[in-house]
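1. generate coordinates for the sequence data below:
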Amino acid sequence: MLHFASNLDSSIHLAFTTQAEGNLALHVNDDPHLVGEHRARLEDSIGVRRFSLHFMNQIHSTEVVHIASQRRTSWTEPEAPTCDALVDPTGREALAVMVADCLPVLFVAKDATQKQTFTAAAHAGRRGLLDGILTRTVGELQAVGATHIEAVIGPAICGRCYEVPESMAAESEESRPGIRSNTSWGTAALDLPASAQKELSDLGVSVQQSGVCTLEDERFFSYRRSSRSGRLAGLIWPKT
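-> You can find the predicted model right below:
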């Protein structure tokens, strides 16, 4: 796993899984029992109880859900919330976001007194990023009392590799200046990590980048490399 440290709360862990941890998604035509085993091993390795990771049914939206502690005995009941960001107002839950080229973004936040920690995990693909999922997540953190916020942008496809049609590049650049880039082979592309960093920085968020391209680095899953790809997870959880 790729680990990061929080500058706001040293008791919070942030990490991104690799292919070594296996596919963690139930929606990619994998054996659900095998996915369950991968999730169980992952929870054991990070020291959280079984079935305590909060996953999402991600749909490339701007929906944000505030989660609460719950006891579950399977990954299907209750169903994962349909959204693209989770906010934990307590900072005590284990959150997960799954990707295979899109941006996994993890947030740690504190209130003005520096006594309360809040956490969040967001999924930002091209559509969600353009529609404002990251700004919405920051707004939800501020709504629960956050005044200091940091974010880690995990492994994702980079601006040298995310080739898109010329029309899509032009449309995206019109709505979000600076997002357009060029591939290393000279065609139209989008740079989602750089655009996300600028958006968050403009909101006053301190940002760390993993600097890892999922297409270039074969340790990570990439949908562009294989449409049958599994999903890696961005994880944020407290020390126990």
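
2. C-alpha from now on. contacts and neighbour counts both.
-> Fine.

3. chain center to the top helix by length along the chain: distance?
-> For the chain, the helix that runs over the most residues, judged by DSSP state H, is helix 32-46. Relative to its parent chain, helix 32-46 has a centroid offset of 19 Å by C-alpha atoms, centre = their mean, to the nearest Å.

4. would you do the same for the sequence below? I want to compare the two.
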Amino acid sequence: MLDPALPAPPVLEVDLGPGVRAAFTTRAGGTSPAPWDGLNLGLGVQDDAERVLVHREAVGRWLGAPLVFGTQVHGTGVRVLSGEDRAARSERGAGAETCGEYDALVTAAPGLGLGVLVADCVPVLLADAGAGVVGVAHAGRQGLAGGVVGTVLEALVAQGARPETLRAVVGPSACGRCYEVPADLRDEVASRRPATASTTRWGTPALDLPAGVVADLRAAGVTEVFSTGICTLEDHRFYSHRLATRDGVTTGRFAGVVALG
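-> You can find the predicted model right below:
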């Protein structure tokens, strides 16, 4: 029987303004064995689902709110969650797995945690503390090119946020000097998001997805944009799908999480 009272894990906390709690998890503090090796928060990667839910609950204890995740499909769909969603997920097993196929979540409900799962893609955390609204977005190559940053910003504004008072943090992800891709793929994405065009340290075509996210945020009028500057291909505190695939194994997912107090 798995321990349902796993202590809240250590996290990389970030500042999204007064009354907002936000962080990125790492591998530390979990009980998953190899190849996940730690605090895996992703379902669907062959880890034990019960263990993953225990991990999610532990992160929720740090956050002070039950966590909601979407099933991420590398798209641009956004769901706005209400206080009713908080009540429905306040007990374990009541919708804890997913709220549907969405790559961005937004809420103005205090005490409801939003989570975004990644392992090289870009996790984006957003908040307008004064307006009392927060959001998360999963910006992988396809979602970023498709405009997921814009769709989550539109949903935040519809809930009362203003771009000039929003604060955004771009989390750990594959950097533009490590994320090698074929030249035609780089050119295709860069034709829609020019800031993503990059070159690896060894001189081959690459994509800089974090730069693309920052460019989209700034183009929309968000001035308070911060980046952790952490590359998941270089910093082994975080899961990397690319590194795992290179080694012929699966891996876990870490998360960006945010909640209004």
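
5. which residue numbers in the second structure go with the longest helix of the first structure?
-> Taken onto the second structure by TM-score structural alignment, helix 32-46 of the first structure occupies residues 49-63 there.

6. just give me the mean distance for that stretch relative to the first structure.
-> For stretch 49-63 of the second structure, the mean deviation from the first structure after alignment is 1.9 Å (mean C-alpha distance after the TM-score superposition for the first structure).

7. now stretch 43-61 of the first structure: buried residues?
-> The neighbour-count check on stretch 43-61 of the first structure (16 or more other C-alpha atoms under 10 Å) flags 43, 46, 48, 50-58, 60-61 as buried.

8. in JSON lines: those, plus distance to Arg176 of the first structure and secondary structure.
-> Output for the buried residues of stretch 43-61 of the first structure, formatted as JSON lines (distance: C-alpha to C-alpha, whole Å; DSSP: H, G, I helix; E, B strand; the rest coil):
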{"residue": "Glu43", "distance to Arg176 of the first structure": "38", "secondary structure": "helix"}
{"residue": "Ile46", "distance to Arg176 of the first structure": "37", "secondary structure": "helix"}
{"residue": "Val48", "distance to Arg176 of the first structure": "39", "secondary structure": "coil"}
{"residue": "Arg50", "distance to Arg176 of the first structure": "41", "secondary structure": "coil"}
{"residue": "Phe51", "distance to Arg176 of the first structure": "39", "secondary structure": "coil"}
{"residue": "Ser52", "distance to Arg176 of the first structure": "37", "secondary structure": "coil"}
{"residue": "Leu53", "distance to Arg176 of the first structure": "33", "secondary structure": "strand"}
{"residue": "His54", "distance to Arg176 of the first structure": "31", "secondary structure": "strand"}
{"residue": "Phe55", "distance to Arg176 of the first structure": "29", "secondary structure": "coil"}
{"residue": "Met56", "distance to Arg176 of the first structure": "26", "secondary structure": "coil"}
{"residue": "Asn57", "distance to Arg176 of the first structure": "26", "secondary structure": "strand"}
{"residue": "Gln58", "distance to Arg176 of the first structure": "23", "secondary structure": "coil"}
{"residue": "His60", "distance to Arg176 of the first structure": "17", "secondary structure": "coil"}
{"residue": "Ser61", "distance to Arg176 of the first structure": "17", "secondary structure": "coil"}
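
9. quick one: the residue of the first structure positioned farthest from its centre and Ser167 of the first structure, what's the gap?
-> Within the first structure, the residue lying farthest from the chain centre (C-alpha atoms, centre = their mean) is Gly186, at 28.5 Å. Distance of Gly186 of the first structure to Ser167 of the first structure, computed by C-alpha to C-alpha, to the nearest Å: 15 Å.
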